[in-house]
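Visitor: Next one to model:
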Amino acid sequence: MAQPMAELADLLTRLGTWTTLYIDGPDGSPAPERDARRTSIRDRMLRAGTPEPDVEVALELLTDDGPPAPSSQTILVRDGTVRSSWTSSTPGRGSGRRS
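Guide: I've put the predicted structure just below:
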């Protein structure tokens, strides 16, 4: 879903713990590689101390459809409920891309 900036800004002003998942979009990998990626994401989230309900609901939203890489998917979760989820078809600005 597209997330209007005002709505997103309102969400992020709320106090409390948030789970934020920002990942690369689909890359056309075969099913076994996609499954391994999901397992890796889940394991890293749990090691980071992410609450189990947040992990499970975030993983349900990971998409293998949508714009191909270089794209991204962002998911915001709080208390086991998805508060926002969107995809972007523009390249991200991670540590390797600065302007």
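
Visitor: From now on I want contacts and neighbour counts done on CA atoms only, so please keep to that.
Guide: Fine.

Visitor: can you map out the helices along the protein?
Guide: For the chain, applying DSSP state H gives helices covering 5-12, 31-47, 52-61.

Visitor: Please give the structure of this sequence too, so both can be compared:
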Amino acid sequence: MKQLLKRLAGGRREKGYLVFATSAANADHIIRHLVAANDCLPIWLMSRAAPSPELAAQCASIVIEPHAWKLCARALAFLRGRWPALSVVCWTAERGAGP
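Guide: As a prediction, this is how the structure comes out:
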């Protein structure tokens, strides 16, 4: 029973922080916040724009795709075999900024 529960909870998968951002500023803000938490989990960034080089170095993986639907598809493909311990998005309420 323990093994089943562990498997259902992603026990064998790589864990990390999954970050979705619509702009470089949003990505930078979120990455700074996660780095300040000083946790050992990797940061996986899915963004429509590249973050600053200094903060990109803090990410284990970066996927940049300007088209929202393509970004979603690439994120789903990336997540095979991985388990997001926490998913983070920046809620900006900017018109046209979302997927």
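
Visitor: List the TM-score for the superposed pair.
Guide: Overlay of the two chains. TM-score (TM-score structural alignment, normalised by the length of structure 1): 0.31; 59 aligned residues with a Cα RMSD of 4.5 Å.

Visitor: Comparing the helices of structure 1, which comes out most buried?
Guide: Across the helices of structure 1, averaging neighbours per residue (mean count of other Cα atoms under 10 Å) puts helix 52-61 on top, at a mean of 16.

Visitor: hmm, who's touching that helix?
Guide: Applying Cα atoms under 8 Å, 6 or more residues apart in numbering, the contact partners of helix 52-61 of structure 1 are 19, 21, 38, 42, 45-46, 75-82, 85.

Visitor: In strands, which of these appear?
Guide: Among the contacts of helix 52-61 of structure 1, the members found in strands (DSSP state E) are 19, 21, 75-78, 81-82, 85.

Visitor: so where do the strands sit in structure 2?
Guide: According to DSSP E, the strands that structure 2 contains are 14-21, 43-47, 61-64, 82-89.

Visitor: tell me the most buried of the ones you listed?
Guide: strand 43-47 (a mean of 24).

Visitor: Which elements pack onto it?
Guide: In this structure, strand 43-47 of structure 2 packs against strand 14-21, helix 24-36, strand 61-64, helix 68-78, with contacts taken as 3 or more Cα pairs under 8 Å, 6 or more residues apart in numbering; DSSP states H and E.
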